[in-house]
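K.L.:
Show me the folded form of this:
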Amino acid sequence: MKNKPLYYYTQYLVLISIILSIISYGKEKIFHSKEIYPFFWWQLFTNPVKGTTPFTMLRLYEVTKENDTIRLANNGDGIDDVAYTSLLNEANEKINNDESYETINKFIRGIGIEKSKKSNQKFILVKEIYKNPINITSEHHEFDKEILFITTTR
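P.N.:
Coordinates of the predicted model:
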């Protein structure tokens, strides 16, 4: 009897994984229960403990004339969402590198003005730290805020 090479069974493993993924997807969507195939969700590789690791996100808030804050959404308006996130990360690096206040202020104000289309507002760069991302629901988001920088109007 001939020994078959190990890669011979790969096609069967791929077919089985696709079938189990489809079953897991259907079970999740229809019955709202746990998956039967452990490799179905990408978090197995990126976050194997399913959300117990805190997740941080940088946000930019606009301060209105009434001293209220409005979060500038990462929705692609004004600045592409990928570029917006990249600019906020760059602003955070400038703060961490102890660049001059004027440089950081000008940079963050530029992002805020481009995003909000208002040039006479203050902006606040905030780091939001989500404690347990797997438990984020539509009603309640448990997170801490850390203010990184507050701009001046000029």
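
K.L.:
switch to C-alpha atoms for all contacts and neighbour counts from now on
P.N.:
Will do.

K.L.:
which residue sits closest to residue 81, ignoring its sequence neighbours?
P.N.:
In space, and not counting its chain neighbours, residue 81 is closest to residue 74: 5.4 Å by Cα to Cα, 6 or more residues apart in numbering.

K.L.:
same question, residue 129
P.N.:
residue 56 (4.4 Å).

K.L.:
How about residue 112?
P.N.:
Using Cα to Cα, 6+ apart, the nearest residue to residue 112 is residue 123, at 6.5 Å.

K.L.:
and the one you found, what element?
P.N.:
strand 122-130 (DSSP states H and E).

K.L.:
Now do the same for the residue positioned nearest the centre of the chain: helix, strand or coil?
P.N.:
Residue closest to the average C-alpha location in the chain (Cα atoms, centre = their mean): residue 57, at 5.8 Å. The three-state label given to residue 57 by DSSP: H, G, I helix; E, B strand; the rest coil is strand.

K.L.:
cool, the one 5 residues further on as well?
P.N.:
Secondary structure, three-state DSSP: residue 62 is strand.

K.L.:
looking at it, it is touching residue 70, isn't it?
P.N.:
Yes. Residue 62 lies in contact with residue 70 (Cα atoms under 8 Å); the separation is 5.1 Å.

K.L.:
These two: which is more packed in?
P.N.:
residue 62 (24 against 14; other Cα atoms under 10 Å).

K.L.:
Here is a second sequence; please produce its structure as well for comparison:
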Amino acid sequence: MQKYTKYLFFISFFLSLLSLYVIERGGKEIYPFFSWKLFTSPSGSEKFEEQYRLYRVDGNDTIRILYKPTAIYDENNLALIVGFYGKKIEKNENREGSVEKMKIFMKSYQPEYKNLLLYKESFNPWDLGTSVFKIKKTLITRL
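P.N.:
I've put the predicted structure just below:
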């Protein structure tokens, strides 16, 4: 395997540049190792994962808001922003200010969404795809 390392490096480098080019042109990422998240926070490296997610209230239903890329934000940026303010709100670090900033952010991202709920979702990534996979939801606040 060591004799192929040099070739694998150049192939990976080329595919990363190609992926960058495709993303700059508005396409989707074609090479999974291009993403920084794969190296900094791979799912499954821990047995416990927490994420902050937004839900909208529609009648008696709560519907999870999916991260859709915009001209300004991609999916990773949206998850990071919600996670950043979600953690501040949960830990009561300038809670009112963080709630207000989250509302402003959501107005710029999806202005049609009203009656939002911020939840913390906890789960074990190792159980993903199995019949025992469960997500524990904890309501943090109403936005």
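
K.L.:
quick revisit: pretty sure the residue nearest to residue 129 of structure 1 contacts residue 126?
P.N.:
No. With contact defined as Cα under 8 Å, residue 56 of structure 1 does not count as touching residue 126 (10.2 Å).

K.L.:
hmm, back to that, the residue nearest to residue 81 of structure 1 should be in a helix, yeah?
P.N.:
No. Counting by three-state DSSP, one finds residue 74 of structure 1 to be coil, located in no helix.

K.L.:
which residue lines up with it in structure 2?
P.N.:
Taking TM-score structural alignment, residue 74 of structure 1 has residue 67 as its aligned residue in structure 2.

K.L.:
For the corresponding residue of structure 2 for the residue nearest to the centre of structure 1, give me its contacts.
P.N.:
When structure 2 is aligned by TM-score structural alignment, the residue opposite residue 57 of structure 1 is residue 51. For residue 51 of structure 2, the contact set (Cα atoms under 8 Å, 6 or more residues apart in numbering) comprises 83, 120-122.

K.L.:
any idea how far the lengthiest helix in structure 2 is from the chain center?
P.N.:
The single longest helix within structure 2, with elements called by DSSP state H, is helix 5-24. Taking Cα atoms, centre = their mean, to the nearest Å, one finds the center of helix 5-24 of structure 2 at 24 Å from the center of the full chain.

K.L.:
Stretch 108-124 of structure 2 now?
P.N.:
12 Å.

K.L.:
If we go by neighbour counts, what in that stretch is buried?
P.N.:
By 16 or more other Cα atoms under 10 Å, the buried positions in stretch 108-124 of structure 2 come out as 109, 116-124.

K.L.:
Stretch 84-102 of structure 1 too?
P.N.:
For stretch 84-102 of structure 1, by 16+ other Cα under 10 Å, it's 84-85, 87-88, 91-92, 94-95.

K.L.:
In helices, which of those residues appear?
P.N.:
84-85, 87-88, 91-92, 94-95.

K.L.:
Among the residues you listed, pick out the one closest to residue 66 of structure 1, please.
P.N.:
residue 88 (24.9 Å; Cα to Cα).

K.L.:
check contacts around the counterpart of that closest one in structure 2.
P.N.:
Here residue 88 of structure 1 is matched to residue 82 in structure 2, going by TM-score structural alignment. For residue 82 of structure 2, the contacting residues are 52-54, 102, by Cα under 8 Å, 6+ apart.
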